[in-house]
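Undergrad: could you look at this predicted model? Sequence included:
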Amino acid sequence: MTPLKNRLFYGLGLAALAGASLRHRVGGYRNPTDFSPDDWPRAIAHVVDIVLDWRKHLDTRHGAKNLAGLDILELGPGATLGTGVLLVGLGARSYHAIDAFDLAGRTPPGFYRALAEAELPPVFDRARILWAVDALERGRTDPVGYVVTPEFDIACAAGGRTFDLLLSNAAFEHFEDIEHVIAQLAAVARPGATLLAGVDFQTHTRGIRATDPNSIYRFSPSLYRSLGFPGQPNRRRPRDYLEALQRHGWTNAECRPVDVADAVYQAWSTAGLYEPYRDDAADMNVLTGIVLAEKP
């Protein structure tokens, strides 16, 4: 039954990929989440979860990592700059976000006021959050700044700034050339800086994701590229990130698995993947993970 099941999911995955390609080519890249950007309570809960998750992983590595006084860069903040407002609420001196798509530019100012007034965990300093929101409402770029660069020229968008902490959440898998991005980050990272990137290695097509999360790895490179679209997952695996980080001078690099495929799914699905992804070194059990590294 396994070959038949894999042929079935190859067809389902191909149809899902073709549909996603058509949708993005016609409508463009508009919503990075699986909920409406108008759903403010859910959007607020989403950014709170992201920031607390970053803080948890930083604490694990550094022991109660203090963000006070840090200059922070986020790549691909998505639909809002809510993570930046909350990071300022944790003591960050500044937050600068860079994206290739102007998704956060569509966010109504009222969202940030709702975030400031929401019930938040006590770890956040509400006075600092209000300071950041007031600055955004006045059109200031300090302490929260945002630059859109379709070429994703990080050094140019940083405008001469350097950073203590470099973050991303479910963004790196959308970068076509992670090697180039990591090289650019090395140029704007201060000595001792930390890189923390949450990476979603799975298919992003919602119709197939729950039953066949590794669907995108079933196809040859030529077929996958033929159905490409802006932001298509790059299919790079944990080892690709670690090797690229090492080549560009980052140290203590690791990929911490977060969501892991169960053994039953792996047992039947692995034989249906494109050959390079059947190798144990591809770590196909890792569905999402946290990539961490430090700049010496």
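TA: Received it, and whenever you're ready, just let me know what you need. Residues are numbered from 1 along each chain as shown.

Undergrad: drop to CA atoms for contacts and neighbour counts, all remaining ones
TA: Fine.

Undergrad: mind checking which helix or strand residue 4 is in?
TA: If you go by DSSP states H and E, residue 4 is part of helix 2-27.

Undergrad: tell me what that helix is packed against?
TA: Other helices and strands packing on helix 2-27, by 3 or more Cα pairs under 8 Å, 6 or more residues apart in numbering; DSSP states H and E, are helix 206-209, helix 263-269.

Undergrad: buried residues in stretch 266-275?
TA: For stretch 266-275, burial by neighbour count (16 or more other Cα atoms under 10 Å) applies to 269, 270, 272, 273.

Undergrad: quick one: end-to-end distance for that stretch.
TA: For stretch 266-275, the first-to-last residue distance is 14 Å (Cα to Cα, to the nearest Å).

Undergrad: take a look at this one as well, against the first:
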Amino acid sequence: MNNFIDVIKEGLLRDRQQQSRDLIGNPRGGDVLDPEVKVFKETIIAALEGNSNKPSYRGGFYSFYQINQLLRLSEKYPGIVRNKRILDFGCGATRPVAASIILYLLGARSTMAIDLEAPFDPAGIAVAEYGNILSVISGLSPIELHHVNADLSLCRSRAADFDLSALLGGDLRGGLARNVGYKLSRYQDLSEGERKFDLMISNSVFEHVADLEDVLTCARQSIASDGFIFAGVDFRDHRWYTDTAKWSFWQYLIDDGDHQPGYINKIRYSAMNELIQRAGFRILEAHTVRDAMSPDFEAGLLPKYRAMSREDKETTECLYLLKPA
């Protein structure tokens, strides 16, 4: 481990010398805006050596958590990642390629991340992904490699496909490996070839998609016959994340409100299951989280929600694994 960190230090020194000549003001790159990432860039080795639970910033730790959930399932469903075409549906604006990069390092044939929202602070994301890659290939990340029969030698060989100097210089797109794609697009608007996948991953996105059944019907036409969809769905009222004291998990069941019209589609658990099945998928796994609703709160539900089953009322999230029916 210490020898490998020494190699990283030597590489960083070369990168910084190169930056002093070429990368400062490089039109391919950009200024890092996020102050936490600025600190990370200046103290990257200390971050790798002393902060291994969260070495990457800008959402990297949650990406590790999400990937580990997938990797644990892969023991039951072998071959879910290695040599597969992976599509990240709704990759977000603050960590758009984190999951794609990790899965590529673990042996995916190719990855494509898509979203409708442009990335915030692309230069900061580029530097953070530099940290993501180093944390994985140095063995300091919490990624559970053993679930997919991957090892650090594989991750390090795949890391050679990235332009690490470009990432450290703030150039996100220029630093990505050729088979790690990133597009601002609806899924249905991708080319026929780009829509094809062996594994789709999606984290807290399905609840935001107004035309979700159309998306999944389109995906059903493009998924490999032995492919999977791995999706986490959050059934909570998302206003709760902005003010936990003011809002509850189930606030819209009382006031039918939202951040803005259409921010979430308000599809509850059983209706989500029915939609998934209508689109042509079989639910292999559905791991739910339920939170108890008090009788007083339940008494205030709008009539159209009051008649729901207790399971629908209390299911606040679900981790799905889907397969073509």
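TA: Sure thing, it's come through. What you see is a predicted model, and the numbers here were worked out from it, not measured in a lab.

Undergrad: is it possible to get JSON lines of the helices and strands packed on helix 2-27 of structure 1 that adds distance to residue 62 of structure 1?
TA: As requested, the helices and strands packed on helix 2-27 of structure 1 are exported to JSON lines (distance: least, Cα to Cα, whole Å):
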{"stretch": "helix 206-209", "distance to residue 62 of structure 1": "34"}
{"stretch": "helix 263-269", "distance to residue 62 of structure 1": "32"}
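
Undergrad: one step back: next helix or strand past the helix holding residue 4 of structure 1?
TA: Moving toward the C-terminus from helix 2-27 of structure 1, the first helix or strand encountered (DSSP H and E) is helix 40-62.

Undergrad: for the stretch 51-200 of structure 1, just list every one of the strands.
TA: Secondary structure of the stretch 51-200 of structure 1, counting by DSSP state E, counting those that start in this stretch: strands at 71-75, 94-99, 144-148, 163-169, 189-200.

Undergrad: now those as TSV including distance to residue 257 of structure 1 and mean neighbour count?
TA: What follows is the strands of the stretch 51-200 of structure 1, written out as TSV (distance: least, Cα to Cα, whole Å; neighbours: other Cα atoms under 10 Å):
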stretch	distance to residue 257 of structure 1	mean neighbour count
strand 71-75	21	24
strand 94-99	25	24
strand 144-148	30	21
strand 163-169	14	22
strand 189-200	10	22
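
Undergrad: which residues does the residue nearest to residue 109 of structure 2 when sequence neighbours are not counted contact?
TA: Among residues not flanking residue 109 of structure 2 along the chain, residue 83 sits closest, at 4.3 Å (Cα to Cα, 6 or more residues apart in numbering). For residue 83 of structure 2, the contacting residues are 107, 108, 109, 110, by Cα atoms under 8 Å, 6 or more residues apart in numbering.

Undergrad: tell me the residue in structure 1 aligned with the second one.
TA: Under the alignment (TM-score structural alignment), residue 108 of structure 2 pairs with residue 92 of structure 1.

Undergrad: how about stretch 283-292 of structure 1, which residues of structure 2 does it hit?
TA: On the basis of TM-score structural alignment, stretch 283-292 of structure 1 is assigned to residues 312-321 in structure 2.

Undergrad: mean deviation, that stretch versus structure 1?
TA: Its matched residues in structure 1 lie on average 1.4 Å from stretch 312-321 of structure 2 after superposition (mean Cα distance after the TM-score superposition for structure 1).

Undergrad: what's the counterpart of residue 197 of structure 2 in structure 1?
TA: Residue pairing (TM-score structural alignment): residue 197 of structure 2 is matched to residue 163 of structure 1.

Undergrad: hmm, that match is touching residue 72, no?
TA: Yes: counting by Cα atoms under 8 Å, residue 72 is a contact partner of residue 163 of structure 1 at 5.6 Å.

Undergrad: of the helices and strands packed on helix 2-27 of structure 1, which approaches residue 185 of structure 1 most closely?
TA: Ranking those by proximity to residue 185 of structure 1 (Cα to Cα) places helix 206-209 first, at 30.4 Å.

Undergrad: show me what that closest one is packed up against.
TA: When contacts are defined as 3+ Cα pairs under 8 Å, 6+ apart, helix 206-209 of structure 1 sits against helix 2-27.

Undergrad: give the aligned range of stretch 9-23 of structure 1 in structure 2.
TA: Under TM-score structural alignment, there is no match for stretch 9-23 of structure 1 anywhere in structure 2.

Undergrad: got a list of contacts for that stretch?
TA: Among residues not part of stretch 9-23 of structure 1, those counted as contacts by Cα under 8 Å, 6+ apart are 205, 207, 208, 212, 215, 216, 218, 227, 228, 229, 272.

Undergrad: cheers, nothing more for now.
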